[in-house]
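Enquirer: Okay, predicted coordinates and the sequence, questions at the end:
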Amino acid sequence: MTAEQILSHFRPGPVTRDLKQFVRKNAFSKQYLFIRKKGDTTGYCSFCEKDVPLKDRSSLKHNAKTTCPRCRREVTLKHVWRGIKNIVDEAYVYHFARSVKNKQMITCQTFYVSRFLDSNPGAIKYSPSCYYVFSRQGAKMMYVDPYYRQYVLTQSIYTKHPSGGLYYGWQGKLAVNMASLARALPHTPYQYSAWEDYTDMNEQILRYFALFAKHPQVEY
């Protein structure tokens, strides 16, 4: 497969509503309630991703623990005018889907996800990292070179460590969307791979799928 052939199995706009929901609920360890300006009557919840009303503003001190009045999630209060660049959150997310070109194939795409960019509480950036395609004929992998922004085809399937390349020292959270995998597998050859026994492998399940593509009887 060429890079163009691999890309043809993915949506042109890869950041789907399902992916956004997964990131919101699972990709970050902490949640925050931001007050943008002094005297604001609303705050922005990083979990709800909504503006919420603030009733008793006198007790809303910077870095205090509180509860979002909308989702009841425990959050840390942040005054945006004091600066929030020091709390940039990062995650490395695995998201599965059915190929848009061949419904017998499944795909996996990984993203670096960053939020609170440029002191904007609502800003979230998705940077594609790796592309995986699994079919009856085998498994293919491609990644984006962080230096030259070029696609690189690999000889085998592996899980790319998120701290490599330009992301050396990266300390974000790794999150694997197993629910998206469960939705992608029905009516494909991989539904018979006994994948349910290996969900605790998290991202390493990709290596099991590559083995299953090569040896379909491996489940026995």
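Expert: Alright, I've got the coordinates.
Enquirer: going forward, measure contacts and count neighbours with C-alpha atoms only.
Expert: Noted.
Enquirer: Neighbours of the residue nearest to residue 174 when sequence neighbours are not counted, how many?
Expert: Nearest non-adjacent residue to residue 174, counting by Cα to Cα, 6 or more residues apart in numbering: residue 92, 4.8 Å away. Residues lying near residue 92 (other Cα atoms under 10 Å) number 26.
Enquirer: Go ahead and confirm residue 92 touches residue 127.
Expert: No - using Cα atoms under 8 Å, residue 92 is not in contact with residue 127, being 9.5 Å away.
Enquirer: what do these two both touch?
Expert: Here residue 92 and residue 127 have 111-113 as joint contacts, going by Cα atoms under 8 Å, 6 or more residues apart in numbering.
Enquirer: Please tell me how far the residue lying closest to residue 74 once chain neighbours are set aside sits from residue 184.
Expert: In this structure, residue 74 finds its nearest non-sequential neighbour in residue 67, 4.5 Å apart by Cα to Cα, 6+ apart. Residue 67 sits 35 Å away from residue 184, going by Cα to Cα, to the nearest Å.
Enquirer: So between those two, which is more surrounded?
Expert: Per other Cα under 10 Å, whichever of residue 67 and residue 184 has more neighbours is residue 184, with 22 against 15.
Enquirer: Can you classify residue 6 by secondary structure?
Expert: Classification of residue 6 using DSSP: H, G, I helix; E, B strand; the rest coil returns helix.
Enquirer: If we ignore the residues flanking it in sequence, what's nearest it?
Expert: Closest to residue 6 by Cα to Cα, 6+ apart is residue 133, at 7.0 Å.
Enquirer: longest strand anywhere in this protein?
Expert: Counting by DSSP state E, the longest strand found in the chain is strand 124-135.
Enquirer: Give the other helices and strands that the host helix or strand of residue 112 contacts.
Expert: Element membership for residue 112 (DSSP states H and E) is strand 106-115. Where contact means 3 or more Cα pairs under 8 Å, 6 or more residues apart in numbering; DSSP states H and E, strand 106-115 is packed against strand 89-98, strand 124-135.
Enquirer: then this one, side by side with the first:
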Amino acid sequence: MNIHRLRRLFSLALPLMLAGCGGPEGSVDLTGYSEIACTNQGISVSDLTLTPEPDFVQLRSFDPDTRALSVSVSSSGQSCATATDVTACETALEDATVTSGFHYNCTRECRQHFLVTTRGDEVKTYSSQAELQQLLGTIDTEQEAVLQAFASNYSFVCGTQEQGAVKRNADGSFNVIGTNGYACGPGTKLTQYVLKVTAAGTVQKLETRILEEGDPVCPAGQ
């Protein structure tokens, strides 16, 4: 076999070798992307076009093992704004809970998430991706696309486009950049994902890249 044939075979095999290792290293090109919308606690639930429109939307997290009191991640609107019995509505909202949720994550502590809404006297929870999709309907805003990707168990870091970004595509879909994993300890890695979220809410994986390989010696507490 001559040297030219060897070079050609290597050039054909290289992409397969990289794919087998989890994708190339370093972030994708972020041109055209913007940071995801966030609050101080995490991703925002603003900029949602819901029909019928609720008075209030809140994203909560909870410990699925202890089922301790859920914690607000973000909220939008005024709770129980059109309720005929505001006190009863507020009590139901405070007590709203679920037994399981979406986006199960144990990077620091194990948490699941759900949405709760109020509209008139009605308080409703949405604890699965199917229920979230039913609430969102057609995915027509950037933040709705981010929420769909979040419910598909991809993570985001606010203020860092490499780990949390979104852009609208010409065909009405959205590209969302999220991550999975962490870089702390032998064999670990932080992986970046480029996802396509369609108007129907389908989340498709387009590309993966390794942002960081884990340090074999992981500092205590991380």
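Expert: It's in. Just so you know, these numbers come straight off a predicted model, no measurement behind them.
Enquirer: TM between them?
Expert: Superposed pair, TM-score by TM-score structural alignment, normalised by the length of the first structure: 0.27. Supporting alignment: 98 aligned residues with a Cα RMSD of 5.5 Å.
Enquirer: rewinding a little: could you turn the buried ones of the shared contacts of residue 92 and residue 127 of the first structure into a ChimeraX selection?
Expert: Listed next is the ChimeraX selection for buried residues among those, using 16 or more other Cα atoms under 10 Å:
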select :111,112,113
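Enquirer: List the residues that contact residue 15 of the second structure.
Expert: So residue 15 of the second structure contacts nothing (Cα under 8 Å, 6+ apart).
Enquirer: measure it to residue 9 of the second structure for me?
Expert: Applying Cα to Cα to residue 15 of the second structure and residue 9 of the second structure gives a distance of 11 Å.
Enquirer: same deal with residue 190 of the second structure?
Expert: The gap separating residue 190 of the second structure from residue 9 of the second structure is 31 Å, by Cα to Cα.
Enquirer: Tell me which of those two has more neighbours.
Expert: With neighbours defined as other Cα under 10 Å, residue 190 of the second structure and residue 9 compare such that residue 190 has more, 17 against 11.
Enquirer: rewinding a little: any idea which of the shared contacts of residue 92 and residue 127 of the first structure is the one closest to residue 34 of the first structure?
Expert: Residue 34 of the first structure lies nearest to residue 113 out of those, by Cα to Cα, at 19.5 Å.
Enquirer: Could you name the helices and strands sitting against the longest strand of the first structure?
Expert: helix 3-7, strand 106-115, strand 138-144, helix 205-214.
Enquirer: Same list (those) but as a markdown table, adding distance to residue 42 of the first structure.
Expert: Listed next are these as a markdown table, based on distance: least, Cα to Cα, whole Å:
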| stretch | distance to residue 42 of the first structure |
| --- | --- |
| helix 3-7 | 42 |
| strand 106-115 | 20 |
| strand 138-144 | 40 |
| helix 205-214 | 43 |
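Enquirer: can you tell which of the ones you listed is closest to residue 26 of the first structure?
Expert: Closest among these, using Cα to Cα: strand 106-115, at 11.8 Å.
Enquirer: Could you verify that residue 177 of the second structure is part of a strand?
Expert: Yes - assessed with three-state DSSP, residue 177 of the second structure lies in a strand.
Enquirer: For residue 122 of the second structure, which non-adjacent residue is spatially closest?
Expert: residue 89 (7.2 Å).
Enquirer: In this structure that neighbour contacts residue 119, no?
Expert: No - with contact defined as Cα under 8 Å, residue 89 of the second structure does not count as touching residue 119 (9.4 Å).
Enquirer: picking that back up, for the helices and strands packed on strand 124-135 of the first structure, which one sits closest to residue 151 of the first structure?
Expert: Ranking these by proximity to residue 151 of the first structure (Cα to Cα) places strand 138-144 first, at 4.7 Å.
Enquirer: Now the element after the closest one, going C-ward?
Expert: Following strand 138-144 of the first structure toward the C-terminus (DSSP H and E): strand 151-153.
Enquirer: what packs against the helix or strand following that next one?
Expert: Sequence-wise, the next helix or strand downstream of strand 151-153 of the first structure (DSSP H and E) is strand 173-176. Other helices and strands packing on strand 173-176 of the first structure, by 3+ Cα pairs under 8 Å, 6+ apart, are strand 89-98.
Enquirer: for the second structure, what spans make up the strands?
Expert: With DSSP E, the ranges of strands along the second structure come out as 34-35, 56-62, 71-77, 102-105, 111-119, 122-126, 165-168, 174-182, 189-197, 203-213.
Enquirer: how far away is residue 150 of the second structure from residue 20 of the second structure?
Expert: Residue 150 of the second structure sits 25 Å away from residue 20 of the second structure, going by Cα to Cα.
Enquirer: more neighbours, those two?
Expert: Higher neighbour count among residue 150 of the second structure and residue 20: residue 150, with 21 against 10, using other Cα under 10 Å.
Enquirer: My read is that that one contacts residue 112, right?
Expert: No - using Cα under 8 Å, residue 150 of the second structure is not in contact with residue 112, being 11.1 Å away.
Enquirer: what touches both of these two?
Expert: The overlap between the contact sets of residue 150 of the second structure and residue 112 (Cα under 8 Å, 6+ apart) consists of residue 103.
Enquirer: just to revisit the earlier point, redo the strands of the second structure as TSV? Include distance to residue 5 of the second structure.
Expert: Shown next, in TSV, are those (distance: least, Cα to Cα, whole Å):
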stretch	distance to residue 5 of the second structure
strand 34-35	44
strand 56-62	56
strand 71-77	57
strand 102-105	47
strand 111-119	53
strand 122-126	58
strand 165-168	42
strand 174-182	38
strand 189-197	34
strand 203-213	29
